[in-house]
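Trainee: Please find the sequence and the predicted model below.
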Amino acid sequence: MAKRSNASYHDEGHVREYETKAGTRWSYIIRVPKDPDRPELGTKYAESGGHLSEGAAYDAKAKALRERDRGLRVGSKTPTLQEFGEQWLNSLALSESTVGGYRRQLTRHVFPRIGDKPIDQIKTTTLNELYKIMETEPPLNVAETGRWSKADPLGANSISKIATTLGALFDAAVDDHHILDNPGKGRRVKKPPKSKIVEQAPTMVVWNQQQMTAFLVWLRDTRQDSDYTLWKMYAATGARRSEILALRWSDIDFKNRRVHIRRTLNVDKPGHTKKPKNGKSRDFAVSESTIAALREWRKTLMALRGLNLAHGSAWVFPMVGDWERHRNPQSTSQMFQRRVEWAQKDLGVEALPTIHLHEVRHSVATILISEGTDPKTVSERLGHESVRITLDIYTHVTKKSDDAAAALLDFG
């Protein structure tokens, strides 16, 4: 670049011309804060060149001044979406599993498509086009094997979750003065509507009270399953898979028939636990038969390994043969699935539909709500953040309640 001509500087900056091999070009120089969040650090020069005319340089300078006055970082390199996204992910003070979920969303579905764009060039239209592509085209970088090797286009619920993540990412970009407005929020954003999410949602298969009873009786009396108490605890509590596996004997109040959920397994760190999903401990009552089953299970463990397996800090459901370890969540689900298949051979598929371990939790909630249990009680028992979450998940039950209410109000 050739030497620029001298020009005096004033508060609004100035424009000057310079010569290059390609001809005359124009640049502008303005003063901008070193850090918009810390004005006490003073200002610095920001320069932009390569403009083809004096007028273009003045227009660019005016735009830069407006952005400076509105708090943007002018004169600094604007990061790409992927650069800022990685920085944002590393800054999150959330659980490893939550951050890991966000990272998978972005690295699998977003960064390969628009990650190289400067973050200030991503508009609402850019995101709307992205969401449309996600719905019709498979992801660009797919793992060859494993859980994430599926290469189908995304459903409405997955796209909606990614849109929520991007909304939070762009909120952080606004806070960091890289952009003025969040392109991921507002009335022009075309995320999948809730009606489409509901339409695409798989039908929830649950057991009723008679089916749950039939299965547990079959486990106890016909199968004589050594792990009967484990499956009974899922049915008696509605707790999450890793919450039950993280129970210690000190969490069981035998006298008052209460179970305390104080932790859950950390699937990202085998052998470690963390706070329950919503960060709150909870406790609830269980039946006399559940307490009796727990007493018998504790006696069985003591007979196998003595008091070491019955003290307060010991796992309620340790790994068989490796008693100091908790059970693996995935293998526990597989064990449950095998038992359902075995029970179906005796009881029939029509009498006992196929469900997975997580659907025991759904079955518990459905049974409770269907039998008139207050939704707030159900929500607290399940560990949901709010009653609204419970009602949104179990709309199939509330719809039946609404139909029943209509029948009650038929006075004709």
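Mentor: Done, it's in.

Trainee: okay, CA-based contacts and neighbour counts for the rest of this
Mentor: OK.

Trainee: How much space separates the residue nearest the centre of the chain from Thr165?
Mentor: For the chain, Thr98 is the residue whose C-alpha lies nearest the centre (C-alpha atoms, centre = their mean; 5.4 Å). Taking C-alpha to C-alpha, to the nearest Å as the measure, Thr98 falls 11 Å from Thr165.

Trainee: Now do the strands in the stretch 301-412 of the chain.
Mentor: Using DSSP state E, counting those that start in this stretch, the strands of the stretch 301-412 of the chain run over 318-319, 322-326.

Trainee: putting a second one here so we can go through both:
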Amino acid sequence: MSLRTFKHEQRIQIAFSYRGVQCRELLPPQPITKTAVTLAAGLRAEIQRKIQAGTFRYSDYFPDSPRARQFDLGGRQVLIADRLDAQLQVYERQVANGQLSPSTLVGYRKAICGIRMQYWRDKTLADATPSMLRDWIGGLGLTAKAARNLLTPLRSVFEDALNDGLIDYNPFDRIALKKLLRQTTKASDYEVDPFTIAERDELLKHARADERPMLQFWFATGLRPGELMALRWSKIDWIGRTARIDRNLVAKTEKGPKTEAGIRDVDLSDEAIAAIIAQKPATFLAGEHVWVNPRTNTPWETDAQIRKTLWEPLCKRAGVRYRNPYQVRHTYASSMLTAGANPWYVAQQLGHVDVQMVFRVYGKFIAQDFQKPKAQGLRLASSGS
């Protein structure tokens, strides 16, 4: 603290360090008295306490100072919409550089451009308070997983804004997000609803000759749709009777699995071997992919293609109650467990990191006395769906 002498007056000046910058500010004109000096010292101490606590806002104390414009006006002037759009551009560059998958970009774009995010687009960074964030998250009406996906770009916006010095704190750091999601999100309405033996047989019976091998193989291996579409002939071990699964096709782009557990050797039963033998004349010499779209004789590009051109018409022909194609994977898992397969073995075959998901998703299908099933002749057990 010091006195500054001007032509017509003296004024008290206080000094402090804020965000690594040495700041000096003149107090309003007033008589220089012992009381004024004491109050100035108290003001400086208060500012230092708030800086230490991370709650100091420059413009609250010195609204006309150039320093206030330097430190505060970024957050007060920058629209969240602009930062969200910039974040989307970051994601697009990451896809171009191979650091982000196109399917993940699709999800982020939906989150940023979706109706729920409109709430923030006309607000500035400084407008966002923890209470506003809590209220908005509490009213999303989404599952916990969907809510987390939606929040990812917004969290990145506030993290970057804090690092850029545009805001004094990240509002996400001041909410109990895990607890909030647990209390306000809804349970997923997706149901594991596997096919019975009779339904499976009807589907295979009504499949066209050029569709049947892929369906039979799918029911016998439980691959993810993207893994099925990406499977190459070079990954089939005829002697060891396994298929090496190390690629997944998502949004027309092949990529590796999310976890190391996703890279695995799936055992091929007699039914699976018979299916790929039946497929050999169609694609073994024609190209790399085992399974292709029989209508175009070109590799499948999306799971939506399978659903719309093959699966939906097949369910109608077979008279089988419609469930989405992913239920084929659930049918494989539930049938293995009902037949007494070891849950740890099933988890490995499915490509799960651990067995917890098997117990959580398929617990009601787990037989009490389980064992590793024999690869020969394992028959789908009735799931009672």
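Mentor: That came through, no problem. Model, not experiment: these values are computed from the prediction.

Trainee: Could you export the strands of the stretch 301-412 of structure 1 as JSON lines, including mean neighbour count?
Mentor: Compiled in JSON lines, those are given as follows (neighbours: other C-alpha atoms under 10 Å):
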{"stretch": "strand 318-319", "mean neighbour count": "17"}
{"stretch": "strand 322-326", "mean neighbour count": "16"}
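
Trainee: Let's have those strands in TSV, adding distance to Lys194 of structure 1.
Mentor: Shown next, in TSV, are the strands of the stretch 301-412 of structure 1 (distance: least, C-alpha to C-alpha, whole Å):
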stretch	distance to Lys194 of structure 1
strand 318-319	41
strand 322-326	39
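
Trainee: So for Ser8 of structure 1, which of these sits nearest?
Mentor: Ser8 of structure 1 lies closest, by C-alpha to C-alpha, to one member of the strands of the stretch 301-412 of structure 1: strand 322-326, at 73.5 Å.

Trainee: Walking through the stretch 151-300 of structure 1, point out its helices one by one.
Mentor: Remark: helices assigned in the stretch 151-300 of structure 1 by DSSP state H, counting those that start in this stretch are 156-175, 194-200, 209-217, 228-237, 241-245, 288-305.

Trainee: out of those, deepest packed?
Mentor: Mean neighbour count (mean count of other C-alpha atoms under 10 Å) peaks for helix 241-245 among these, with a mean of 22.

Trainee: Can you state the residues of structure 2 onto which it aligns?
Mentor: Helix 241-245 of structure 1 corresponds to residues 225-229 of structure 2 when matched by TM-score structural alignment.

Trainee: With structure 1 overlaid, report how far that stretch is off on average.
Mentor: Taken over the aligned residues, the distance from stretch 225-229 of structure 2 to structure 1 averages 1.1 Å (mean C-alpha distance after the TM-score superposition for structure 1).

Trainee: what sits up against that stretch?
Mentor: 218, 245-250, 289, 291-292, 299-303, 326 (C-alpha atoms under 8 Å, 6 or more residues apart in numbering).

Trainee: Tell me the buried residues within those residues.
Mentor: Neighbour-count burial (16 or more other C-alpha atoms under 10 Å) is assigned, among these, to 218, 245-250, 289, 291-292, 299-303, 326.

Trainee: which of those residues sit farthest apart?
Mentor: Farthest pair in these, by C-alpha to C-alpha: His289 and Tyr326, 20.4 Å.

Trainee: what residues are up against Ala81 of structure 2?
Mentor: Contacts for Ala81 of structure 2 (C-alpha under 8 Å, 6+ apart) come out as Trp120, Arg121, Asp122, Lys123.

Trainee: now with 10 Å?
Mentor: Residues in contact with Ala81 of structure 2 (C-alpha atoms under 10 Å, 6 or more residues apart in numbering) are 87, 112-113, 117-125, 157.

Trainee: how far is the helix or strand encompassing it from where the chain is centred?
Mentor: Element membership for Ala81 of structure 2 (DSSP states H and E) is helix 80-96. Distance of helix 80-96 of structure 2 from the chain centroid (C-alpha atoms, centre = their mean, to the nearest Å) equals 16 Å.

Trainee: Taking helix 144-163 as reference, get the angle to that helix.
Mentor: 100 degrees (axes from the mean of the first three to the mean of the last three C-alpha atoms, to 10 degrees).

Trainee: once the structures are aligned, where does the next helix-or-strand element following helix 80-96 of structure 2 end up in structure 1?
Mentor: Using DSSP H and E, the helix or strand that follows helix 80-96 of structure 2 in sequence is helix 102-113. Per TM-score structural alignment, the counterpart of helix 102-113 of structure 2 in structure 1 is residues 96-107.

Trainee: Name the surrounding residues that touch the matching stretch.
Mentor: Contacts for stretch 96-107 of structure 1 (C-alpha under 10 Å, 6+ apart): 81-82, 85-86, 89-95, 108-113, 115, 141, 148, 158-159, 161-166, 266-269, 277.

Trainee: now swap in stretch 246-256 of structure 2 and tell me
Mentor: Residues contacting stretch 246-256 of structure 2 (C-alpha under 10 Å, 6+ apart): 101-106, 223-232, 235, 245, 257-258, 260-265, 300-304, 351.

Trainee: switch the cut-off to 8 Å
Mentor: Everything outside stretch 246-256 of structure 2 that qualifies as a contact, by C-alpha under 8 Å, 6+ apart, is 101-103, 225-231, 257, 262-264, 301-302.

Trainee: Could you do stretch 153-161 of structure 2 as well?
Mentor: 75, 80, 83-84, 87, 108, 111-112, 125, 167, 170-172.

Trainee: try 7 Å
Mentor: Arg83, Leu84, Gln87, Tyr108, Ile112, Ile167, Asn170 (C-alpha atoms under 7 Å, 6 or more residues apart in numbering).

Trainee: Now name the helix or strand holding the nearest residue to Tyr58 of structure 2 once chain neighbours are set aside.
Mentor: Leaving aside its chain neighbours, Tyr58 of structure 2 sits nearest to Ala68 (5.2 Å; criterion: C-alpha to C-alpha, 6 or more residues apart in numbering). Following DSSP H and E, one finds Ala68 of structure 2 within helix 66-71.

Trainee: how about that helix: buried residues?
Mentor: In helix 66-71 of structure 2, counting by 16+ other C-alpha under 10 Å, buried: Arg67, Ala68, Phe71.

Trainee: Redo those as a markdown table? Include distance to Ile239 of structure 2.
Mentor: Below are the buried residues of helix 66-71 of structure 2 laid out as a markdown table (distance: C-alpha to C-alpha, whole Å):
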| residue | distance to Ile239 of structure 2 |
| --- | --- |
| Arg67 | 74 |
| Ala68 | 74 |
| Phe71 | 69 |
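
Trainee: still on that earlier bit, list just the nearest of the contacts of stretch 153-161 of structure 2 to Ile276 of structure 2.
Mentor: Out of the contacts of stretch 153-161 of structure 2, the member with the shortest distance to Ile276 of structure 2 (by C-alpha to C-alpha) is Tyr108, at 37.4 Å.
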